[in-house]
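J.: Next input, structure requested:
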Amino acid sequence: MSNTPTGQTARLVISWTLVAVLLGYGIIQTLITAAKLFTS
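T.: Take a look at the predicted model:
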């Protein structure tokens, strides 16, 4: 891995965290919707 400045690393961590949160949120919403469909 290349020797990146601290600011760039922080931005990378923040962007990946945002991606993970959005993906997680989408998965949770899908599971809730699926649960509602199957339990109704």
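J.: drop to CA atoms for contacts and neighbour counts, all remaining ones
T.: Noted.
J.: This protein: helices as residue ranges?
T.: 6-39 (DSSP state H).
J.: So which residue is smack in the middle of it?
T.: Ala20 (1.7 Å; C-alpha atoms, centre = their mean).
J.: Now do the same contact list for Val21.
T.: By C-alpha atoms under 8 Å, 6 or more residues apart in numbering, the contact list for Val21 is empty.
J.: and the gap between it and Thr4?
T.: Counting by C-alpha to C-alpha, to the nearest Å, the gap between Val21 and Thr4 amounts to 24 Å.
J.: how about this one, so we can line them up?
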Amino acid sequence: RTHSWLNRFRGILIRWTKKATHYTAMLHLACGIITWRTTGLLG
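T.: Got it, this is the predicted structure:
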């Protein structure tokens, strides 16, 4: 399930950046957004 949620983020699905640190930052941001959505803290 997690992989399908991560595939919704285009920056992760299609790796636009060349540097690994940028990709890792995008991955962390996506995981944070997914966690935020699933916990129901959106309002």
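J.: Kindly provide the TM-score of these chains.
T.: Here the TM-score for the pair of chains, by TM-score structural alignment, normalised by the length of the first structure, is 0.57; 27 aligned residues with a C-alpha RMSD of 1.8 Å.
J.: residue in the second structure matching the residue nearest to the centre of the first structure?
T.: Here Ala20 of the first structure is matched to Ile34 in the second structure, going by TM-score structural alignment.
J.: Identify the residue nearest its match in space, chain neighbours excluded?
T.: Leaving aside its sequence neighbours, Ile34 of the second structure sits nearest to Trp5 (C-alpha to C-alpha, 6 or more residues apart in numbering; 7.4 Å).
J.: residues near that neighbour, how many?
T.: 11 (other C-alpha atoms under 10 Å).
J.: One more: Ile12 of the second structure?
T.: Ile12 of the second structure, neighbours per other C-alpha under 10 Å, totals 16.
J.: Please apply the same query to Gly26 of the first structure.
T.: Neighbour tally, Gly26 of the first structure, other C-alpha under 10 Å: 12.
J.: Please name the residues that touch it.
T.: Here Gly26 of the first structure is in contact with no residue (C-alpha under 8 Å, 6+ apart).
J.: Next, work out how far apart it and Leu12 of the first structure are.
T.: Separation of Gly26 of the first structure from Leu12 of the first structure (C-alpha to C-alpha): 21 Å.
J.: same check, this time on Ile28 of the first structure
T.: From Ile28 of the first structure to Leu12 of the first structure the distance is 24 Å (C-alpha to C-alpha).
J.: Appreciated, that's everything.
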